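# Predicted model and sequence follow; I will ask about them next.
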Amino acid sequence: MRPNARKNIIYSIILLIIVFMVYLYRQNQKPQETVEVVPDTKISFSGSTMGTSYNVVYLDEKRRNFKSSVDSLLVELNKSLSTYIPNSEISRFNQQDSLVYASPFFFPVLEKSRDIYQWSEGAFDPTVGPLVNLWGFGPEGPEKKEDASVYERLRLVGFDQLEFDQKVVRKNRQGLYLDFSAIAKGYGVDLVAEFLKQKGIANMLVEIGGELVGRGVNDKGEIWKVGINQPDEGALRNDLYAILALDNKGMATSGNYRNFYEKDGKKYSHTIDPATGYPVQHELLSATVLAKDCMTADAIATAVMVMGKEKAIQLREKNPDFDLFLIYTGESGDLEFYANEEIKPYLSNLPSPNQ
C-alpha cells in the first residue's frame, strides 16, 4: 500500500474517533430525564383558641391550607361557649334565666352533656360552674373565694334543673350557672375534623389542648400515634408515660397533676365533685378515654376523674362503647396503670406490666 493511502486511512480512523468522542460529550451535556416525584401532601398549622393551643395535620394532594377557615370556626365557637367572653352565649345565659340559641353550637353540647350526666350518675355536670368559681378555677383566678360557703353554692348545682329543646334553654332555679370547659375543647376538635371531612380530607390529626381526633393514616401510611404524658407536675410535654395509636377515634385526657394550687400546705385540684362540692382527692392522676367522637371522650374523661379508679373501671364495664387508660398511685406509692383489653393492642412504650 502506498504511503499516502495508508495516511488517509489513519486520518479517517482518527476523524471517526474524534467524531465519536464529540458525540459522547454532547450527549452528556443534554439535560437528563427527570423522574416524576409525588408532591408532599402533608399540611400542618397551629394557633390559639379556648385559652390553649390547637394543632392540625392532614394529607391533601391539592395542598390546600384551611387555617383561616379553622380559625374562623373556632372564633365562632368561642363566641358561643366561652365563659371568659362576657357577651358569649353561655355568659348571657349565666346572667339571665333563659336563652334562645343564636348559634348552632349550644344545643349539641347541652344534649351531649345531658347524656353523659345521666349515665355517669351526675359525675359529669356542667352546672358545677359556681363551685369551680368558688374554688378559684374560673375566670376570676386561682384562689378559693370567701363570699359564699360550699353548701350555698352546692344548692345551685344540678343539670336536671335545666330545661331545653332545639331552640331555647331555661333555668328551673335562679342562679344556675353553666360551664362547658370540660366538653367544649372536645366539641371543637369534632367540628374541625368534620369541616376537614367535608372538604374531602380522609387522613387527619386534630388537637385542641390535648384533646384529639385521629382519622386515617399519617404521611408514612401508619395509624396516627400520640403520647400520653407522664402525670407529674414537673414533666415536660415530651415526657411520655405511654404512646397510643389513634385508630379513627376521639381521645381526651384529664388529670389533676397540673391544674391545681396550694394554700396552707394543701393542694386543691381543679376537678370538683358535683356531689360534695369539694375538689376530688383520690389516687387517680390521669384518665385517657377513647370514644367515637372527641366531645364524648372529653366529657367521660372528666366524669372518670371525679369518680376515681374503682368507679371508673366499673363504669367502663357497664358501658363498653368507650376505652379507658388510667394512671394512678399504687399502694407502694409508685405509678401504676389500668387499661381495658380492647385498648391494649394500641398501647406501646408502657412501663413494665404491673397487673
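All right, it came through fine. Because the structure is a prediction, the values reported are computed rather than measured.

# use CA for all of it now, contacts and neighbours both
Fine.

# I'd like the distance between Asp247 and Val289.
Here Asp247 is placed at a distance of 13 Å from Val289 (Cα to Cα, to the nearest Å).

# Revised request: answer the last question for Lys185.
14 Å.

# Point to the residue nearest the middle of the chain.
The chain has Glu211 as the residue nearest its centroid, 1.7 Å off, counting by Cα atoms, centre = their mean.

# Would you confirm that it contacts Gly186?
Yes - using Cα atoms under 8 Å, Glu211 makes contact with Gly186 at a distance of 5.9 Å.

# before we move on, the earlier item: out of Asp247 and Val289, which sits in the busier spot?
Between Asp247 and Val289, Val289 has the larger neighbour count (other Cα atoms under 10 Å), namely 26 against 17.

# Report the contact partners of the closest residue in space to Met307 that isn't next to it in sequence.
Nearest in space to Met307, with sequence neighbours left out and distances taken as Cα to Cα, 6 or more residues apart in numbering, is Ala123 at 6.6 Å. Counting by Cα atoms under 8 Å, 6 or more residues apart in numbering, Ala123 makes contact with 117, 273-275, 302-304, 306-307.

# Secondary structure element holding the closest residue to Ala245 other than its chain neighbours?
Setting aside the residues directly before and after it, Ala245 is nearest to Lys225 in space (Cα to Cα, 6+ apart), at 4.3 Å. Element membership for Lys225, per DSSP states H and E: strand 224-229.

# Please apply the same query to Leu131.
In the assignment (DSSP H and E), Leu131 maps to helix 129-134.

# quick one: buried residues of stretch 76-87?
77-84 (16 or more other Cα atoms under 10 Å).

# from these, which ones fall inside helices?
77-81 (DSSP state H).

# any chance of the residues you listed in JSON lines, with distance to Tyr241 too?
Output for those, formatted as JSON lines (distance: Cα to Cα, whole Å):
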{"residue": "Leu77", "distance to Tyr241": "32"}
{"residue": "Asn78", "distance to Tyr241": "32"}
{"residue": "Lys79", "distance to Tyr241": "35"}
{"residue": "Ser80", "distance to Tyr241": "35"}
{"residue": "Leu81", "distance to Tyr241": "32"}
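
# okay, pairing it with this:
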Amino acid sequence: MTLSRRRFLTITAAMALLPAASRAQPGRHWVGQALGARASIRIDHPEAEAITARCLAEIDRLENILSLYRPDSALSRLNREGALDAPPFELLECLSLAGTVHRASGGLFDPTVQPLWSLWAEAAAAGRRPSWQARREALARTGWRRLRLDAARIALEPGMAITLNGIGQGYVADRVASLLKAEGLDDILIDTGELRALGARPDGTEWPVRLAGGGAVGLRARALATSAPLGTCFDAAGRDGHILDPRSGMPAPPAWRSVSISAPGAALADALSTAACLTADRPALERLLAGVPGTRIEAAHPHGTGRG
C-alpha cells in the first residue's frame, strides 16, 4: 500500500473471531465515490453488504456536517451565516480537537485559515500570487481566538470561515472505525487519506504501510497521517503548496518533503502532520509532539533529501 494523501478511501475489515467456515464465505467489495474521491471498501463478514451500507451512510452523514463542498452542510452554513445554533456533536468534537492541536502547536494548526486558502485559490486561477495587501486583509479575518465555541452555539467574527481539510478526513476515519467496532469487527484498516487501524490483520501481524516519502511502518491499534507541503499545490509550477502558515499567510516553507505522524486517533495524527509541515527543523518537530502524549514521528523527510 502506498500512502497517497486525500486520494481515496479504503476500508479493509475482517472478523477474526468468526469460525473458519464463516470467514470463508464471500465478503463484500464496494467501489465508488466517498469524500469526493474514489473509494473502496472490503469487508470479510457474513453481513458484509449491510455493514458496508451502514459505513457509506455514516460517511454521507458526516459529509453533511463537515464538508466545505456541500452547500447545505453544517460547516458551510456556519461559514455562510457566521453562526450556528445547536451545532451537531460531530462538528463540536472535531473543532474541540482542532483547538487542542492549535494550542499544542503554538498556533501552527489553525482551521480559520479558510479566507487565506480561498485567496490563494482565486489568485492561482487568475495565474498570479496574492499581493501582500490582499494577504494582510485575509489574515485580519483569521485567528482561532476569534472563534466562539460551545454546545449551544458556534460563532465567527465577520468575514471569518473555517476549513477542516487538515483534520476532517482523519475524523471520518475515527468515526467509521467506531461504527465497525460496534459491529463486532476487530481487525480493520481504514484509509481516508489518513490511516486508522483497529487491532491487527486477521493473522495477528501489523498492517504494513509503505510511505510515499520512503520507509515503511506497521500499524496495530493506531493511526497514521502523512502531510507534504508540496503534495497539493495552488499553481501549476508546484511552487505554492496548500498548507498555509497562519502567521504569514504564505504557503509552508518547504523544510519538509513529507512528515508522517502516528497517534491513538486519525484526527489527531491528521492535524499534527499538518502542523508539522510548518516546523522549521527536527528539534521543532520533536517539541511539537512532546506536548501531545501518545504521538510519535514515524518519518520526517527534509526537503531536497532522501530518507530522513
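Now that the structure is in, tell me what you want to look at. From a predicted model like this one, the values you see are computed outputs, not experimental measurements.

# Tell me how they score on TM after superposing.
Between these two chains, after superposing, the TM-score reads 0.83 (TM-score structural alignment, normalised by the length of structure 2); 287 aligned residues with a Cα RMSD of 2.7 Å.

# who touches both of Glu211 and Gly186 of structure 1?
Listed contacts common to Glu211 of structure 1 and Gly186 are 252, 294, 298; contacts here mean Cα under 8 Å, 6+ apart.

# from those, which single one is nearest Pro130 of structure 1?
When those are compared for distance to Pro130 of structure 1 (Cα to Cα), Asp298 wins out at 20.4 Å.

# just the helices in structure 1 please.
Counting by DSSP H, structure 1 has helices at residues 3-29, 67-81, 89-95, 106-119, 129-134, 150-154, 184-198, 294-307, 309-318.

# re the thing from before, so which elements touch the strand holding Lys225 of structure 1?
Helices and strands touching strand 224-229 of structure 1, by 3 or more Cα pairs under 8 Å, 6 or more residues apart in numbering; DSSP states H and E, are strand 240-246.

# what's the angle from the strand it packs on to strand 224-229?
150 degrees (axes from the mean of the first three to the mean of the last three Cα atoms, to 10 degrees).

# in strand 240-246 of structure 1, what counts as buried?
By neighbour count on 16+ other Cα under 10 Å, the buried set for strand 240-246 of structure 1 is 240-241, 243-246.

# and what of stretch 148-156 of structure 2?
Residues of stretch 148-156 of structure 2 classed as buried by neighbour count (16+ other Cα under 10 Å): 149, 154-156.

# Repeat that for stretch 89-107 of structure 1.
For stretch 89-107 of structure 1, a neighbour-count test (16+ other Cα under 10 Å) marks 89-94, 97-99, 101, 105-107 as buried.

# And those, which two are furthest apart?
Within the buried residues of stretch 89-107 of structure 1, Asp97 and Phe105 form the most distant pair, 19.0 Å apart (Cα to Cα).

# picking up where we left off before, not counting its neighbours along the chain, what's nearest the residue mapped onto the residue nearest to the centre of structure 1 from structure 2?
Under the alignment by TM-score structural alignment, Glu211 of structure 1 pairs with Glu194 in structure 2. Take Glu194 of structure 2 and drop its neighbours on the chain: the residue closest to it by Cα to Cα, 6+ apart is Ala225, 4.7 Å away.

# which residues touch the equivalent of that neighbour over in structure 1?
Using TM-score structural alignment, the partner of Ala225 of structure 2 in structure 1 is Ala252. Residues in contact with Ala252 of structure 1 (Cα under 8 Å, 6+ apart) are 186, 210-212, 288-290, 294, 297-298, 301.

# which one of those sits closest to Ser149 of structure 1?
When the contacts of Ala252 of structure 1 are compared for distance to Ser149 of structure 1 (Cα to Cα), Ala301 wins out at 27.6 Å.

# Measure how buried that closest one is and give me the count.
The tally of other residues near Ala301 of structure 1 (other Cα under 10 Å) stands at 28.

# Identify the residues contacting it.
Residues in contact with Ala301 of structure 1 (Cα under 8 Å, 6+ apart) are 252-254, 287-289.

# Against Ala121 of structure 2, how distant is Ala236 of structure 2?
Separation of Ala236 of structure 2 from Ala121 of structure 2 (Cα to Cα): 12 Å.

# Please identify which of those two sits among more neighbours.
Each of Ala236 of structure 2 and Ala121 has its neighbours counted (other Cα under 10 Å); Ala121 has more, 19 against 10.

# What's that one aligned with over in structure 1?
Checking TM-score structural alignment: Ala121 of structure 2 goes with Gly136.

# distance of its match from Asp190 of structure 1?
Using Cα to Cα, Gly136 of structure 1 is found at 29 Å from Asp190 of structure 1.

# Let me know the closest of the buried residues of stretch 76-87 of structure 1 to Tyr23 of structure 1.
Of all those, Tyr23 of structure 1 sits closest to Leu77, with 69.0 Å by Cα to Cα.
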